Every structure is written in C-alpha cells, then in structure tokens.
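> Please find the sequence and the predicted model below.
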Amino acid sequence: MNLLIKRQHTGQPLVQLPTGALEYVGFSAYRLQAGETLPVQAGQQELCLVLLSGLANVSGEAPGHGAFNWEAIGDRQSVFEDKSPFAVYLPPASQAQVQALNDVHIAVCAAPGASEAGLGPRLIAPQGMKRSVRGKGANTRYVCDILPDTEPAHSLLVVEVRTPSGHSSSYPPHKHDTDDLPHQSFLEETYYHQVNPPQGFVFQRVYTDDRSLDQAMAVENGDLVVVPKGYHPVSVPYGYESYYLNVMAGPKRVWHFHNDPQHSWLMDL
C-alpha cells in the first residue's frame, strides 16, 4: 500500500482516506467558498469536525440529543496562526451541515462510535484545548490537543502540531502499533500536512523494526500520510514551516508510545 495520498487540486474535497484503507481511522479535508455547504453524516462513526481556518455555521441533529446550531465559529485564517481551532464533536447517527461564511478549510475526522455511550454533540472551543511545547533544540514543536484521551469520546483522538523551520517532529521516532498496555497502545494514525510557504515540502518516513514496511516520502502541502503501524518521524527543511493534523484510533482510547531503541539515546541530549 502506498502510504502517501496526494491532494486534489480541483473540487471541494481536498484529500480523502480511501474506504477500508484503515480499520479504525477515517479522514477527509475540504475547502469551501463563502456560501457553500458541506453535508456530514456520521453513520456508525463518531466525528470530529476541525475548522482549520475560516468562519462557518454548523447545524444539525443527533438522535436522542436533539438539534444543535453553532453560528459563526472560527477564529483563524491559517493553521500557522498561533491560535487553537474550533472543533465540533458528533456522535454516531448525527447529521450536520457546515455552511461557509468565508473561505473555509475543514477536516472531518472519523473513528468507530458507540451510541450506547450516550455522548451528545458538542462544540469544542479553543480555550478548552491544552497547548504545550514538546521536545527541545531542533526537536521543538508546538502541540494543541483538540480531542485528547482526557476528553469524552469513544475511540477518536485528534491533535495538531506546528513544527518550525529546520526542525524534526514525531521524533525521536516512536510507534504505537502493539496492544501491550501500559507500555504501548495500538493506534492507527493519519497525518494531514500543510506547509508554509505552500510550495515547500517535508519528509516523512514510516518503517517497522523488521523493515517489512519502510516508505520514505516527500510530502507536499495538502497531502495525507497513512500510518497503519511502525515509526513515523517528520523532518522539515530550512525555510519552511510544517503543520499537521493527527487523527488516531484503535481498540482502546489511550496513547502510549514506544521509542525506536536505535534512536532512544537522543532523549538524553
């Protein structure tokens, strides 16, 4: 399987994870112009709509929880602004419509849901998201937890990361592909990449210990990288800034990772 999914340059959908590519994670991203709408149906999945940039109304209905309507949500015009996004959580069987009030960039993150969990739709406001700095030196990056395992959901985890020029991210290389808690959890993952300025590129490698999976990719603005298993570091060339939106899900909703032992010495620097 080719783990790099290239962005589409025409039409409303920018990139979509093919159906069946992963067992637990679903993902798609869209660009809407002012006045355009995007219908969203959760089906048997739970969803997290992340308003990456722009201003939008989100309305709809969730069975058992009634109608919802959030108007004029959105507070940034680029993912590279030093601001957290607005997001919306939707439980299974929800139906919603996103109406763009200006140019809107939105991600639809999906994972298996459970109606019996009783979770209702909710607005996830920027001020409720934890922001942190991870790493040090040329390994420094800036993290925003949109839907972490400390917040209610059945299986979905969503986080965004900005990585400065010339830095590495998801580094030292780590993996979370083995159900061996508390040491490591099994979580599939996708990386939705943005690059500033947009003509740039970053590098990402996905590999396993035995190298049965080993793909190194030049990733451009708007591309999606699929991580079914293995380590998955990112490197950002000088002069360009990296953003990626991570979606993770698996049989247990907890993030415990394992560093590549060949590179774990970097933690002591």
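Structure received. A quick note: this is a predicted structure, and the numbers were derived from the prediction, not measured.

> hey, let's count contacts and neighbours off CA atoms from now on
OK.

> host element of R205?
Counting by DSSP states H and E, the element that carries R205 is strand 201-207.

> before we move on, what about Y30?
Element membership of Y30 [criterion: DSSP H and E] is strand 26-32.

> likewise A111?
According to DSSP H and E, A111 maps onto strand 104-112.

> What helices and strands are in contact with the next helix or strand after that strand?
Using DSSP H and E, the helix or strand that follows strand 104-112 in sequence is strand 122-124. Counting contacts by 3 or more Cα pairs under 8 Å, 6 or more residues apart in numbering; DSSP states H and E, strand 122-124 is packed against strand 86-90.

> What residues of the strand holding Y30 count as buried?
Of the residues in strand 26-32, those buried under the neighbour-count criterion (16 or more other Cα atoms under 10 Å) are 26-32.

> just curious, which of the residues you listed is nearest to S78?
Top of the list for closeness to S78, among the buried residues of strand 26-32 and by Cα to Cα, is R31 at 12.6 Å.

> So that closest one versus H9, what's the distance?
Using Cα to Cα, to the nearest Å, R31 is found at 10 Å from H9.

> And F257, by the same measure?
35 Å.

> Between the two, point out the one with more neighbours.
F257 (20 against 10; other Cα atoms under 10 Å).

> Pull the contacting residues for the more buried one.
Residues counted as contacts of F257 (Cα atoms under 8 Å, 6 or more residues apart in numbering) are 174-176, 183-185.

> now the strands for the stretch 151-269 of the chain?
157-163, 168-169, 174-175, 177-180, 184-186, 188-196, 201-207, 214-220, 224-227, 234-235, 241-249, 258-259 (DSSP state E, counting those that start in this stretch).

> Against that first model, consider the following:
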Amino acid sequence: MTSTDLHLTKGSTASAQYAIDIDPKRAGWTHSSLRIVELLPGGSHMFTTGDSEWIVLPLSGGCTVHMEDEEFHILGRDSVFASVSDFVYAPRDTRVQIASGAGGRFALAGAKCERRLPARYGPAPEVPVEQRGSGASAREVRNFASADAFECDKLIAVEVITPGGNWSSYPPHKHDEHRPGEESELEEIYYFEIEGPNGFGYQRVFPSREGGSDVLAEVRSGDAVLVPDGWHGPSIAQPGHAMYYLNVMAGPGATREWRICFHPAHVESAGGYR
C-alpha cells in the first residue's frame, strides 16, 4: 500500500452514517474494522453487527445500548483524555441501537469472528491501566479489551495516552507473521486524537519485507493509520499536546493473542519495550 492508502486523514473515510468508516474492504484486508458515530442530543443510531463482533466505546459522552431484550447504560466520559470509560460488547448477528440524551462521539471497534459470545457490559473500574515505560517514553495503556483483560472471539482493542513530547510504540515492533509462541498475525488500526488546538503527532510504519508498508504521517485529531504489515513505531506526541490513540486489532489465528516481535536494531538502545 502507498502512504496515502495507510494514512487516512479526518473525513477521508466518512460515510452517510459515520465520521470514520473503515471496514475490511476499505482497508484492503480481512478482519479489523473501526467506525466513529457522532450523535446530537437526543440522537440515536442503529446497526446490525453481521459477521463481526463490536465494542461500543464512548470517546465523549454517554449512551444507552439496546440489543434484543437487553439494555446497557454507558456512563462514558467528557473526553478520551479525561478518564477510562465503560463500554459494551455486541456479539455477531445482533441488531444494536445506540441512543444518547446529551449527544456524544462513540467508537465502534469491530472484528470478523466465528463464535457468538453473549452481550456484556465492561465497567470502567475493571479496565486494567498500565503505566508503561519511563522518562520520554512513559505512557498510559488502557487495556479495556486486550487479549488478557476481556473475552472476545477475535477482537483486541486498547487505548494509549502519550504525554506531550513523549514517544510510544517504541521500540518498533511488528505482528505480521504467524509464528507459534513468538508472533501473531494481526491487522491493526490506529485512531488518533490530539489534546488542545492545533496539536499534532507523528506515526511511523516501515517495511518488514520487500514492498511492505511504508509511511511517516503527521497525524491530527480524527486521523487514522492502517498497519496491515510492517514495523510500526514510534508514535510521537507534539510537546504540550498529549496524544491519544485507539488500537483495533484482529487476525486469522485460531488463538486470540497479542504476540509481537521487536526490531532488533532498536531493542538495545530502547532498553526493552517501553
């Protein structure tokens, strides 16, 4: 893919229903999806999950999620920089309605799957929060739907807050091969928001094989970067402007796991994964 194919600027994937609408066909792959729906006060949105499982994650605001004969109330948050959020898991082959009295913005993180798991609510206090790295590579990782924290069939999703001026996703790493016990094959979406007006950051993806993905993108709020293959990192936040990104991953492996390989040229200088 070209850098234009990988760096999706704000509005470039908008559809009639979504501010961002990345499905496997648009991404040129098989498994991972991301949608952002924006609701006015009193607004609602309905969709069918089809052959994918989805997580409804508030970026700002709260909502009520209706599925068949179940109803879940999500308290949400003021912004992605304010706090961890609660969320709801929607199984495949389900009709979902999201309604918000005050309005808000909601991420729908999806992955094609095989099993139909039960609908569930994920409370914010149960989200594992990890302070990873130190110094200029310190950041906060919110493992709300990591492979170890919350059961899904294929979907893996986490949030990362990188303080202004810091690096994250470092050293560069990859997960584009199936190597049992060492590396899992996962397609990945990075969705970005930058704190404060005029903020920006940078995202690097470079080839792990001949002809592989290669992009250095200046990212702003509402942008996304696709990682179908290749080494990715660092993610760099502008000084004075914290960077948020939502990672959505899924792949063909029989086991849902996040196993990564670090770039050998950078591991020693980085002092390990930060």
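Looks like it came in fine. Treat the numbers as computed from the prediction; the structure is a model and nothing was measured.

> Tell me how they score on TM after superposing.
Once superposed, chain against chain, the TM-score is 0.92 (TM-score structural alignment, normalised by the length of structure 1); 260 aligned residues with a Cα RMSD of 1.7 Å.

> hang on, the earlier thing: nearest to V202 of structure 1 among the buried residues of strand 26-32 of structure 1?
Nearest member of those to V202 of structure 1, counting by Cα to Cα, is A29, at 19.1 Å.

> re earlier: other residues contacting the strand holding Y30 of structure 1?
Applying Cα under 8 Å, 6+ apart, the contact partners of strand 26-32 of structure 1 are 12-17, 19, 38, 100, 102-111, 190, 247.

> quick one: that strand aligns where in structure 2?
Aligned by TM-score structural alignment, strand 26-32 of structure 1 falls on residues 33-39 of structure 2.

> on average, how far is that stretch from the matching bit in structure 1?
In this overlay with structure 1, the average offset of stretch 33-39 of structure 2 from its partner residues is 1.1 Å by mean Cα distance after the TM-score superposition for structure 1.

> what about that stretch, distance to the chain center?
12 Å (Cα atoms, centre = their mean, to the nearest Å).

> State which strand of structure 2 is the longest.
The longest strand of structure 2 (DSSP state E) is strand 52-67.

> How about it, which residues are buried there?
Buried residues in strand 52-67 of structure 2, counted by 16+ other Cα under 10 Å: 52-67.

> again with stretch 66-82 of structure 1
Within stretch 66-82 of structure 1, judged by 16+ other Cα under 10 Å, the buried ones are 73-80.

> from these, which is closest to V225 of structure 1?
Set against V225 of structure 1, the nearest of these by Cα to Cα is V79 (17.9 Å).

> Any chance you could list what contacts stretch 190-209 of structure 2?
Contacts for stretch 190-209 of structure 2 (Cα under 8 Å, 6+ apart): 81, 174, 212-227, 229-238, 241-248.

> can you pull the buried residues of stretch 17-28 of structure 1?
For stretch 17-28 of structure 1, using 16+ other Cα under 10 Å, the buried residues are 17, 22, 24-28.

> neighbours of H263 of structure 1, just the number please.
Neighbours of H263 of structure 1 (other Cα under 10 Å): 12.

> now the longest strand of structure 2: which residue numbers in structure 1?
Going by TM-score structural alignment: strand 52-67 of structure 2 matches residues 45-60.

> hmm, what's the outermost residue in structure 2?
D69 (28.4 Å; Cα atoms, centre = their mean).

> Roughly how far does it sit from R116 of structure 2?
In terms of Cα to Cα, D69 of structure 2 sits 16 Å off from R116 of structure 2.

> Stretch 202-212 of structure 2: which residues count as buried?
Buried, per 16+ other Cα under 10 Å, within stretch 202-212 of structure 2: 202-206, 208.

> Next up, the contacts around the spatially most central residue of structure 1.
By Cα atoms, centre = their mean, structure 1 has its centre lying nearest to N246, at 2.7 Å. By Cα under 8 Å, 6+ apart, the contact list for N246 of structure 1 reads 158-161, 189-192.

> State the pair within those that is farthest apart.
Greatest spacing in these, by Cα to Cα: V161 and E189 (13.9 Å).

> Now name the helix or strand holding the residue lying closest to V58 of structure 1 once chain neighbours are set aside.
Spatially, and ignoring its direct neighbours in sequence, V58 of structure 1 is nearest to V98 (4.7 Å; Cα to Cα, 6 or more residues apart in numbering). Element membership for V98 of structure 1, per DSSP H and E: strand 95-100.

> List of residues touching stretch 128-145 of structure 2?
Contacts for stretch 128-145 of structure 2 (Cα under 8 Å, 6+ apart): 84, 122, 127, 149-152, 155-163, 165-168, 170, 273-274.

> Please, a ChimeraX command that selects the buried ones among these?
Written as a ChimeraX command, the selection of buried residues from those, which uses 16+ other Cα under 10 Å, is:
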select :84,122,127,150,152,155,156,157,158,159,160,161,162,163,165,166,167,168,170,273,274
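
> Much appreciated, bye for now.
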